[in-house]
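Output the structure for:
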Amino acid sequence: MDTPFAFVIEDDDMLATFFESALQDAGFKTQIIHDGDEALVELKTAVPHLILLDLQLPGANGETILKTIRSDQRFDDTRIFMTSVEGTRAGFYQGMVDMILVKPVSYQQLRTIAQRMLPNATP
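Purely as a prediction, here's the structure:
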């Protein structure tokens, strides 16, 4: 079986690397994307198992990316974790995402939750 793939869509370099490390530790291959417009381009050809999506991004924002993903059937099985410093604002997207993570997010928390999203994970 192929290793599950995750996008880390986060404009802050340090946070993106932190998130990438936790997801890799959980068992995912990862790709960091720092810009919303770049994310939309990548999503035209890639269908990751998990997307860690920041709400506030340069270029297309997280809301635009989320709506694009959820309107495309290719992503029906893709899990989405939305990250934001604004928990209340992120809460508006609760029905469209699998998890809302309010920054700061702990390494252990992200790794544990991501492990539960692996294709063969037991609940």
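
Please make it C-alpha for all contacts and neighbour counts, starting now.
Fine.

For stretch 63-73, which residues meet the burial criterion?
Of the residues in stretch 63-73, those buried by neighbour count under the rule 16 or more other C-alpha atoms under 10 Å are Glu63, Ile65, Leu66, Ile69.

For the comparison step, fold the sequence that follows:
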Amino acid sequence: MPNKTILLVEDDPMNMRLAQHILESQGYTVVGATTGQEALNQIKTNLPDLILMDVQLPDIDGMTLVRIIRAKDITRDTTILALTACAMKGDREKILKTGCNDYISKPINVEKFISTVRRYLDTGN
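Prediction:
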């Protein structure tokens, strides 16, 4: 499996450790960020193949962060998957309209989590 880098933007330490463990067990390299600003700094330093991002961050709304990332030429086409505990009716459409490629509901279903990440990284969809 080719080594791909995932930027994981998550402010909850337990969720960060869980997602990082799952992703690393699948052979992915994970770079973590706990705030929107950290995420932007990480992107400048190490352009990820995919961004997994909590939509509720302490310093900036996740959807605003998606718009900032999409506005930059270097990250315009980077795959962004939202992580959200707020999977209410209509949220998927709102998240996709904002610029995310897809979303993953919390709590994480490990098999679905892995298959969603693989779908975007391993096939380039």
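
Quick TM-score on the pair, please.
Scored by TM-score structural alignment, normalised by the length of the first structure, the superposition of the two chains gives a TM-score of 0.85; 122 aligned residues with a C-alpha RMSD of 2.2 Å.

Throw the buried residues of stretch 63-73 of the first structure into CSV and include distance to Glu20 of the first structure and secondary structure, thanks.
As requested, the buried residues of stretch 63-73 of the first structure are exported to CSV (distance: C-alpha to C-alpha, whole Å; DSSP: H, G, I helix; E, B strand; the rest coil):
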residue, distance to Glu20 of the first structure, secondary structure
Glu63, 21, helix
Ile65, 19, helix
Leu66, 20, helix
Ile69, 20, helix
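
Take these and write them to a markdown table, including distance to Gln115 of the first structure.
Shown next, in a markdown table, are the buried residues of stretch 63-73 of the first structure (distance: C-alpha to C-alpha, whole Å):
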| residue | distance to Gln115 of the first structure |
| --- | --- |
| Glu63 | 25 |
| Ile65 | 24 |
| Leu66 | 22 |
| Ile69 | 22 |
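
all helices for the first structure, in order.
Ranges of helices within the first structure are 13-26, 36-42, 62-70, 87-91, 107-116, based on DSSP state H.

Quick one: those as TSV, columns for distance to Pro4 of the first structure too.
Formatted as TSV, the helices of the first structure follow (distance: least, C-alpha to C-alpha, whole Å):
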stretch	distance to Pro4 of the first structure
helix 13-26	10
helix 36-42	16
helix 62-70	18
helix 87-91	26
helix 107-116	11
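
So for Leu52 of the first structure, which of those sits nearest?
In this view, the helices of the first structure are compared for proximity to Leu52 of the first structure by C-alpha to C-alpha, and helix 13-26 is the closest at 8.1 Å.
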